[in-house]
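J.: Here you go, sequence then predicted model.
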Amino acid sequence: MKKNARLLKILKFKECFLFIIEIIPVSIMRFKRLKHRFLDKVHRLKKKILTWSFVIFFVIIIFILMKIQTYQQLCHKFIDDLSAIDVVYTWVNGSDDRFDQSISKYKTNYDITRYDDKNELRFSLRSLEKYAPWVRHVYIVTNGQIPHWLDLSYSKISLITHKELTRHMEILPTFSSSAIETFIHRIPNLSKRFLYLNDDIFLNAELFPEDLYTNSDGVKVYNAWTVPDCATDCPWVYIGDGTCDQHCNIEECQFDGNDCALNDETEENDDRMFDMPEPVFYEVPKINDTTNGSPIRKLKSIKRKTDVLNKGISFKDYIKKSNFTRTFNFTDEKELKDYVEKFNSKQKTKIRTRNINLNVEKNSPESTSDIFMHSLVYTNKLLNRIYGFKSRYVLAHVGFLLDKDIIEEMEKKFSDEILKTAHNRFRSPEDIQFAFLYYNFLMSETINKTVSEIFDEFDSDNSGTLSDREIRTFLTRIYPIPLDWAAVKYAEQVLNNCSKVFFSDSKTQIEYSTLAYERYEDSKMPVISKDLIENCSIFKEAMLSHFAQRNRYKFLVNSKREMHSNFMMLKSNVTDVIISLDKFRRNPKKFNCINDNLDSNMKEENEMVRNLLEDFYISFFPHQSKFELPDHYRNKFLYMEDFEHWKTQKYILLIICYIISAILIGIFTSYLCAYKAKCARKCIELL
């Protein structure tokens, strides 16, 4: 039994062994088949991944090429903004039916002639191309309209809508140029400094960047006439001049700059208001002499004379800077009053004479109904509150070179007023005049230098001490020329006394080396270090009072405005228009402005004026510019909304076509890879 059981086990083991031997080759074969299938699938998947990667990469490249149209756009942000100057125009076509429907929703009795387009922009661009070819790029800011003649494919021009620039969509649509001017500086890729032009301004002589800005002088300012009077017989030179003018003591004139409130005080306060230091420093008091008043007060009183009209200073400053005490008896009140009245009369006569001589519209300074004039007065009041009362000038009709950084600083200071103007859908008497505010902000902003910085300016040899020569330079800038020897001796005495006090109180004695050539032979000056000046109150105050306050921005008021600009008010009188246009022909200038003030009731005359204006423009600019389409072409779309919709559809269609093309190329490539052996064999057979 045991043998049989053992034999059975051996037989079963043999059968299992034979079964295993038989099944192993079959399993190996099946494993190889599965392996081949798996590898084949992986290979196919790899091909598909590579193919679709190629397709996606191809589509991305095409999309990037569609977005980047030119090499100039790709490198635009790398161009030096300091040297590049762009031009910004604001434009509207009031003859368009859609514009008429839009404006009628908010105002039915608007003046249609104000928004009428007479092709001024077309000829202004021609003049820009002819006389300012250095301009990098031109931006036209519109409410969405497109000039039918404009070549949108030209690389140097871009059309920007209000929607792209404003941060407050609720203010749109806006029909106020004052509101539009508050956000033109937000144009993407706009140069740091840009030239802002109205479409009614054209060039008629060579314009260079140096006519607008130089590194040494800063921005050029072209003034015209003074800001309109705040009331009848109340020019701004009367306001805040220290003399009470009762007829100007009204809210419109800011209550005479508080002059009448000061006049109602005691006689002692009146005398204090006109307290005048000696204009010339001939006898210098000693440092311990207090009978004649503070010596530093007399130091501060010695300043360089300035022209009253050019600087726009008040009567109070004029009195302080004049030789009043030599001509009049200060104790004679009647004589002082006569002098004040005489001064005011002369000032008013000069201002009126200057206004008449300027080539501006005759009713501009006197018109009380013109919103533009009222907004100028409003802006001037705003400037008075911030920078003090003075007679300011309206800018000439030229292009305005604006700096984005300065505009941002101005927006911080006048944010509420700018926001209020931006929310006015139509022009308002309480709008700010943007360019007028900008240039006066630029000319009024100041910075204060420290004593250390002023000391370094006079320390020309960087020795850390002031030599006798450098002290003399300092004295010539605070005293009249010729320099009185008494002033030199007084300064020497002040510095010696300060040095004794300073070095006796100083715990740590600092050694300063004063070179031999820094001292005159008979000099008694001490070692004048920066620490000594900072601890010498009299000298320190003299430095700060004369040299601390500086202009924050560089600017130069150009006195030759008449050489650079022409202005004409276009009216419905045909004869006057012909005469004015002939004056422009006779004397062309860099900037020429033809403003529009047509009577909407005189349609026949207005049509004739339009034809005369067209003929005038063609006589100077007969040839088309690169900004224009050829004569037999015109834009299919006259609104950016329609144009953008068409461009979107075009891009979508192009992308679909590119994707289909890429798929077909991918399929063909994968087919070629799959059957490359057969293809090679057929090619060999054919050969």
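T.: That came through fine. These numbers come from a predicted model, not from an experiment. Numbering: from 1, shown residues only.

J.: CA atoms for contacts and neighbours, from now on please.
T.: Noted.

J.: Does Phe175 touch Phe426 like I think?
T.: Yes: with contact defined as Cα atoms under 8 Å, Phe175 reaches Phe426; the gap is 5.3 Å.

J.: Mind giving me the packing neighbours of the host helix or strand of Lys350?
T.: Lys350 belongs to helix 333-357 when elements are defined using DSSP states H and E. Packing contacts for helix 333-357, counted by 3 or more Cα pairs under 8 Å, 6 or more residues apart in numbering; DSSP states H and E, involve strand 223-226.

J.: ok, structure two:
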Amino acid sequence: MLARVTHEGTANGGVVGRFHGISSLLKMWMTWSQEEYETVLNSFSDNIVGKSLRSKLCQNIPIDVVYTWVNGSDPILLQQLQQYQMIVAVIQFQELRYSLRSLERYAPWVRHVYLVTNGQIPYWLDLENPRLTVVTHDHIFPNLSHLPTFSSPAIESHIHRIPGLSRKFLYLNDDVMFGKEVWPDDFVTNSNGQKVYLSWPVPDCSDSCPWSWVADGSCDVSCNVSECSFDGGDCDLSAEDDIGLYDENHHLANYDDDFNSYNENQHHYAREFVNDNVFRNINFGADTVNSRNIKHKPVRNSSTYSARLHKLYMKLNGKSDEPERLYAKRNLAVADKDLISPKPQRVNYVDWKNEDNISKKKEKMLRMYDARQYGSSLSPGYKPRDTFAESLLYVNRLYNQAFGFEPRKVPAHMPHLIDIDIMEHLQARFSQQWQLTSSHKVRNAHDMQFAFSYFYFLMSMKVTVPISNIFDMFDTDHSGTWSDREIRTLLTRSYDLPLSYARVIRFENDIMNCSKELPEEVSRINIPTPPYERYQDSKLPVVSKTLVSSCKPVRDMLMKRFGERKMYQYQVERDRRHDVSFKMLNSNISQLVSQLDDIRRDPKKFICLNDNLDPRRAGDNVVARAVLQDMYESLFPQPSTFELPPEFRNRFLHMTELQAWRTNRNIIRMVVYICLTILVTFTLLSFIHVEVRF
């Protein structure tokens, strides 16, 4: 009886224990779920307005905002800038104040705002706002020897280094504002990646050569200069054995072990460059002898092929260059004297016949080209531009070399979403150019223009797709073989439609020929063909992944068409007119009022009002300032939480002054604490002493 009671007690205890364990587990799960739920809910409230936007946000990723700001009328700044360039005083329109108002009104989902300055503080800025952090240049520049800097490209190159910054952040200039509600989907989506807004084309490389002529398959003499990347190789007489020579016209010349020709007005010229890097079998006249593989290319802006190839030949062989003179050019000789550029520093031709020195000479001269400031040394068809346009052309030439020639446009002047991972990849790829940009004290023609560099790197980077992945892409039924239906789909995506019968037959013949040439051990691999894989009259063998991978013509075709894919997802917004409004403001009051009325009538999502006032028209500029201030107040009348109350202003306008005051305050505070501690200690000791005596 006792045993039975004990057994029943043990059983009841086990049930109670299990119930307790289950309840504890359920309690833990409910606690965890509640915490996770609160975390998710709180994340929708982690923004500059402190309100939950869960019902409006489609995606919840933390996005911060970075502003770069400078007070152009600051006397200290003006004094520092005088060491580097002539400057004029700048009228301040307080764009930053109104940009922050627009941010809080139309982009409340932003998590935090970082203001990057050289130490200046706006007098109206509330430094106690927990959603605002002022960042000085010394906090983000790895190389402090580059400071001080007054170059916005140099500063922009380091803004992604701000401590605590979100991995994706919005970068704004202070003259950029929001005119309508914007959301993260206006910048990035899960399905299509980052949205790219483009505006006007990159400036032409010269007045006589638009970029559309470069690398278009036609040789354009006016484009065959360094600033136009030598016509993208269109004037190459041959693309083999690229050996650079640099003549007195500062054109690089490529010579190879082949004949090349230039045809103009029924006159043919050919040359052959032999293994010892000298010319032979040159004949000038109506016919050319001993020529082979002569290439004829269409030529725009024709000019005569005159006389310096022979001069170069004589120099290489230590002979006189009289009586004939030939111009050595990078790829195509130019004789028109009005197209010949001024002479740069001469390059000694000695040792050019020494093959060990060829690459070193070429590298040296290419560096000379890249390092040269564009100005009077450019070809006559070129006109100097402002440094912004020059930096665009500089990056465009750089990307032409790195990613190939393509027409490029300037990103729209608007908030730019920057991914820190992509920015780090970009700067690692072009580290030398970004270091040079960082070192500039003021804007420079050889700056890496921030938005243009970022977005075209984003759009240009590709990754190689393995042939096995390409096979799987078209193996839609996952059978391990390609059916006739799948092959038909492949061909329609590979060639122009309508698909010709010859294309299909050629592909099938390549497959059958490769099948016969497979090694015996590979051909013995038996892959069953699923039913209905072949059309009734099909003669194809089993098209397996092994067969496709080992069949060179098929593999080459697949790699050419599908062998690369975008490294980063992006989507180009084709029509930006409904989203972006850019106005270049000048001192003409009538035009200014008309531009601002257009903004009032139809505010776009992104508004940029760029200051282009004439400093010589001081009276008109005062009126312009009042008109612009009135427009700002009409669009954004409510102060933001980033502003001090109107009756207050910051005592210190420089971080050094503020930091010095805070240091003194902390010292005084510490002295007061020490004195209080001593007083309290003395009081306690006196009290204890009195109590002990009595």
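T.: Received it, and whenever you're ready, just let me know what you need. It should be emphasised that the depicted structure is a prediction, and the values quoted were computed from it without experimental measurement.

J.: one step back: tell me the first helix or strand C-terminal of the helix holding Lys350 of structure 1.
T.: Per DSSP H and E, the first helix or strand lying C-terminal to helix 333-357 of structure 1 is helix 371-387.

J.: After superposing, tell me the mean distance of the following helix or strand past that next one to structure 2.
T.: Downstream of helix 371-387 of structure 1, the first helix or strand assigned by DSSP H and E is strand 393-395. Compared with structure 2 after fitting, strand 393-395 of structure 1 has a mean deviation of 1.2 Å; criterion: mean Cα distance after the TM-score superposition for structure 1.

J.: start and end residues in structure 2 for the very next helix or strand once past strand 393-395 of structure 1, please.
T.: Next helix or strand after strand 393-395 of structure 1 toward the C-terminus (DSSP H and E): strand 400-403. Mapping strand 400-403 of structure 1 onto structure 2 (TM-score structural alignment) gives residues 416-419.

J.: from the middle of its chain, how far away would that stretch be?
T.: In this view, stretch 416-419 of structure 2 has its centroid 10 Å away from the chain centroid, taken as Cα atoms, centre = their mean, to the nearest Å.

J.: residues contacting the aligned residue in structure 2 for Tyr639 of structure 1?
T.: Alignment note (TM-score structural alignment): Tyr639 of structure 1 maps to His654 of structure 2. Residues in contact with His654 of structure 2 (Cα atoms under 8 Å, 6 or more residues apart in numbering) are Gly119, Gln120, Ile121.

J.: For His654 of structure 2, which non-adjacent residue is spatially closest?
T.: Leaving out its chain neighbours, the residue that sits closest to His654 of structure 2 by Cα to Cα, 6 or more residues apart in numbering is Gln120, at 4.5 Å.

J.: My understanding was that the one you found contacts Met655; is that so?
T.: Yes: between Gln120 of structure 2 and Met655 there is a contact under Cα under 8 Å: 6.2 Å.

J.: Among the two, which residue is more densely surrounded?
T.: Neighbour count, other Cα atoms under 10 Å: between Gln120 of structure 2 and Met655, Gln120 has more, with 22 against 17.

J.: how close does the more buried one get to Thr133 of structure 2?
T.: Note on Gln120 of structure 2: its distance to Thr133 of structure 2, by Cα to Cα, to the nearest Å, is 13 Å.

J.: What's the end-to-end length of stretch 559-572 of structure 2?
T.: End-to-end distance for stretch 559-572 of structure 2, by Cα to Cα: 25 Å.

J.: How about that stretch, which residues are buried there?
T.: For stretch 559-572 of structure 2, a neighbour-count test (16 or more other Cα atoms under 10 Å) marks Phe562, Gly563, Tyr568, Gln569, Tyr570, Gln571 as buried.

J.: for stretch 410-428 of structure 2, same thing?
T.: Buried-residue list, stretch 410-428 of structure 2, by 16+ other Cα under 10 Å: 410-420, 422-423, 426-427.

J.: start to end distance for that stretch?
T.: Here the two ends of stretch 410-428 of structure 2 are set 23 Å apart, with distance taken as Cα to Cα.

J.: Could you report the neighbour count for Leu613 of structure 1?
T.: Leu613 of structure 1: 20 surrounding residues under other Cα under 10 Å.

J.: For the aligned residue in structure 2 for it, pull up the helix or strand it's in.
T.: Under the alignment defined by TM-score structural alignment, Leu613 of structure 1 is paired with Leu628 of structure 2. Taking DSSP H and E as the definition, one finds Leu628 of structure 2 inside helix 618-635.

J.: just to revisit the earlier point, identify the residue of structure 1 aligned to the residue nearest to His654 of structure 2.
T.: Match for Gln120 of structure 2 (TM-score structural alignment): Gln145.

J.: correct me, but that match touches Met640?
T.: Yes: counting by Cα under 8 Å, Gln145 of structure 1 touches Met640, with 6.1 Å between them.
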